[in-house]
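>>> Prediction below, plus the sequence it came from.
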Amino acid sequence: MSVERELPVLGSDAADLRSDCARCFGLCCVALPFETSSDFAVDKAAGTPCGNLRGDFRCGIHPQLRERGFSGCTSFDCFGAGQKVSQVTFAGRSWRESPGTARGMFEVFPVMRQLHELLRYLAEALAWPQVRTVRGELRRAFNDLDGLTRGSAEEIAGADVAVIRQQVNGLLLRASELVRAEVPGRKKNHRGADLIGARLRGARLRGASLRGAYLIAADLSGADLRTADVIGADFRGADLGGADLTGCLFLTQAQLDAAEGDAATRIPPALRRPGHWKD
């Protein structure tokens, strides 16, 4: 049974769980820190605007981010947290127009990003027909979390994200197990595994658990990842050429953007093929 569905509209519009940079005050370019590495060409402290941020909150080198050493920016996804903080929490008042809001805005954004990520996973799970027995719990968790993200800046900043994440992850795991139970045969468990640089070419990973696995620079070319649970898996530099990721559970655009693929890579219809992938 296919699980390849668009995010449902449940309390929060599905569009709210996708980044809309045009409605954001460049928060990921200011609030978050980064260090010189293969992902970022320079150091930047939290709360300091990136040198590439323009006055209109757009990136001045967006078309050349990878070429200029900022591949980390191309694989970042706020799951719609940026526009929520900008337009809802702070009612459209930017940190430039109202400097007094800057500190609060920059404190709220990282928290909101984590909450929106959980909302995105909950919304996906709610679309699966196999989760009948936990659908009510998933819906309540979604609505409660969505309500929190619409609270005051103080309420959001004070949220115990660790506790919330633990509770939601338990639900998501149960939903995942219900879906993967329909995959015949024994499923591989690589949860949290160190698979950095692993040779997994053509691996049969259908219905496997790759939750939180380190797949950096792994060779997954031609692998069967259908219905695999990849929540939190690190795909940076992984070779997904010719791999089948249709029906992958909790696969995000950011994970695809961090990986390498080609025209033969099969991905869920709700996600887009990254522009840097081979033709």
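Looks like it arrived, so ask away. Numbering: from 1, shown residues only.

>>> rest of the way, CA atoms for contacts and neighbours
Fine.

>>> And the closest residue to Cys59 other than its chain neighbours, how close does it get to Ile61?
Counting by Cα to Cα, 6 or more residues apart in numbering, Cys59 lies nearest to Leu53, which is 4.9 Å off, once chain neighbours are set aside. Taking Cα to Cα, to the nearest Å as the criterion, Leu53 is separated from Ile61 by 9 Å.

>>> for Gly237, same thing?
Going from Gly237 to Ile61 by Cα to Cα gives 22 Å.

>>> For those two, indicate the residue with more neighbours.
Gly237 (20 against 14; other Cα atoms under 10 Å).

>>> Please tell me I have it right and that one contacts Ala259.
Yes. Between Gly237 and Ala259 there is a contact under Cα atoms under 8 Å: 4.7 Å.

>>> those strands in the stretch 51-200 of the chain, which residues are they?
Shown for the stretch 51-200 of the chain, no strands are assigned by DSSP state E, counting those that start in this stretch.

>>> List the residues that contact Leu118.
Residues near Leu118 by Cα atoms under 8 Å, 6 or more residues apart in numbering: Arg165, Val168.

>>> The residue nearest to Cys59 against Leu27, yeah?
No. Leu53 lies out of contact with Leu27 (Cα under 8 Å); the separation is 10.1 Å.

>>> Between these two, which has more neighbouring residues?
Per other Cα under 10 Å, whichever of Leu53 and Leu27 has more neighbours is Leu27, with 25 against 16.

>>> what's the nearest residue to that one if we skip its chain neighbours?
Gly82 (6.2 Å).

>>> residues in contact with the nearest residue to Ser152 once chain neighbours are set aside?
Of all residues not flanking Ser152 in the chain, Thr89 sits nearest, at 6.3 Å (Cα to Cα, 6+ apart). Residues near Thr89 by Cα under 8 Å, 6+ apart: Arg150, Gly151, Ser152, Ala153.

>>> try this one side by side with the last:
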Amino acid sequence: MPETRESALRGDCASCFGLCCVALPFARSADFAVDKAPGEPCRNLREDFRCGIHTRLRPSGFQGCTVYDCFGAGQRVSQVTFGGVSWREAPETAGLMYDVFQVMRQLHELLRYLTEALDRPAARPVHGELRGALARVEALVGGSADELVALAVPEVRAEVNRLLLKTSELVRGTAGGRPGSRRGADLIGRRLRGAKLRGTDLRGALLIAADLTGADLSLTDLIGADLRDADLSGADLTGALFLTQPQLNAARGDAATRLPEGFERPAHWAS
């Protein structure tokens, strides 16, 4: 099956050189069983770049791995930017490859959000600007390794964020009433059971361990919201903006949780 823009923005570990397992650091915590320095291969990374405990990550103490997604950056860097030559085959390229991966991951995340924004009929007034931004970011993604590491990513993010904010306002405006804002709010551990949050701006909100059982989160903007251990059992997330699979993977839920189209119900959720 030919690759689509959507499939290119999903991680394909079989086509990657295990970059997230090498380039990124992690510290011993509830999310990781051990410490690992940047550039140090994870002890579970096999010679074929596959994870040796992929089916046992959570019980093995590597929950953090299950809530990470490179948005397709890993295979892009591995197979395109570096032409299919791994850091094991060419150790002299390792440092540069790891730096490129971290830039590419940010660009692919922006592509994922722009693609979603263009799928929103309510955002039609800014579709022209969104298409232009998408084309510019796609051109950056195709740059050389040296061009990518020299890229001023914050400037790119600022341009895209301006359009994503416009998209959010237009989409949330269809929710009815006057959409509220809890942007960046500290809602850690808050009891929000059954809360009527339809159309609310929850960008960057800290919802760690919040009780959102049965809450109406339809048409909310969840970009950057921290949903670690939040209870989404029975919650309605239909139409939620800029939600990602890693955010869902970090939360708790059940069979009654209503998800937007295209998302998978995490295996650790209650049945």
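Yep, that arrived. Owing to the predicted nature of the structure, the values given are computational and were not obtained by experimental measurement.

>>> just to revisit the earlier point, which position in the second structure pairs with the residue nearest to Cys59 of the first structure?
In the second structure, the residue matched to Leu53 of the first structure (TM-score structural alignment) is Leu45.

>>> Then Pro99 of the first structure?
In the second structure, Pro99 of the first structure lands on Pro91 (TM-score structural alignment).

>>> how much space between its match and Thr4 of the second structure?
32 Å.

>>> neighbour count winner among the two?
A direct count of neighbours by other Cα under 10 Å for Pro91 of the second structure and Thr4 places Pro91 higher, at 11 against 8.

>>> now the most centrally placed residue in the first structure, nearest residue through space, not along the chain?
Nearest residue to the geometric centre of the first structure (Cα atoms, centre = their mean): Thr252, 4.9 Å. Spatial nearest neighbour of Thr252 of the first structure, excluding adjacent residues (Cα to Cα, 6+ apart): Leu271 at 7.5 Å.

>>> My understanding was that the one you found contacts Gln253; is that so?
Yes. Using Cα under 8 Å, Leu271 of the first structure is in contact with Gln253, at 6.0 Å.

>>> Tell me which of the two has more neighbours.
Legend: neighbour count by other Cα under 10 Å for Leu271 of the first structure and Gln253, higher for Gln253 (18 against 13).

>>> any idea what that one aligns with in the second structure?
Under the alignment (TM-score structural alignment), Gln253 of the first structure maps onto Gln245.

>>> check contacts around its match.
Val67, Asp69, Phe263, Glu264.

>>> any idea how far Asp144 of the first structure is from whichever residue in the first structure pairs up with the second one?
With TM-score structural alignment as the matching criterion, the partner of Asp69 of the second structure in the first structure is Asp77. Taking Cα to Cα as the measure, Asp77 of the first structure falls 22 Å from Asp144 of the first structure.

>>> Likewise for Leu65 of the first structure?
The separation that Leu65 of the first structure has from Asp144 of the first structure, given Cα to Cα, amounts to 37 Å.

>>> can you check Arg135 of the first structure too?
14 Å.

>>> Count the residues that sit near the equivalent of Lys187 of the first structure over in the second structure.
Taking TM-score structural alignment, the alignment pairs Lys187 of the first structure with Pro179 from the second structure. The tally of other residues near Pro179 of the second structure (other Cα under 10 Å) stands at 17.

>>> With Gln167 of the first structure instead?
Applying other Cα under 10 Å, we find 12 other residues in the vicinity of Gln167 of the first structure.

>>> That one -> the second structure?
Aligning on TM-score structural alignment places Gln167 of the first structure opposite Glu159 in the second structure.

>>> sorry, back to before: in a markdown table: the contacts of Gln245 of the second structure, plus distance to Gly234 of the second structure.
Converted to a markdown table, the contacts of Gln245 of the second structure look like this (distance: Cα to Cα, whole Å):
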| residue | distance to Gly234 of the second structure |
| --- | --- |
| Val67 | 21 |
| Asp69 | 25 |
| Phe263 | 16 |
| Glu264 | 15 |
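
>>> Just the buried ones from those?
Val67, Asp69 (16 or more other Cα atoms under 10 Å).

>>> Chain neighbours aside, what residue packs nearest to the residue mapped onto Arg120 of the first structure from the second structure?
Alignment note (TM-score structural alignment): Arg120 of the first structure maps to Arg112 of the second structure. Spatial nearest neighbour of Arg112 of the second structure, chain neighbours left out: Leu9 (6.2 Å); criterion: Cα to Cα, 6+ apart.

>>> Aligned counterpart of that neighbour in the first structure, please.
Match for Leu9 of the second structure (TM-score structural alignment): Leu17.
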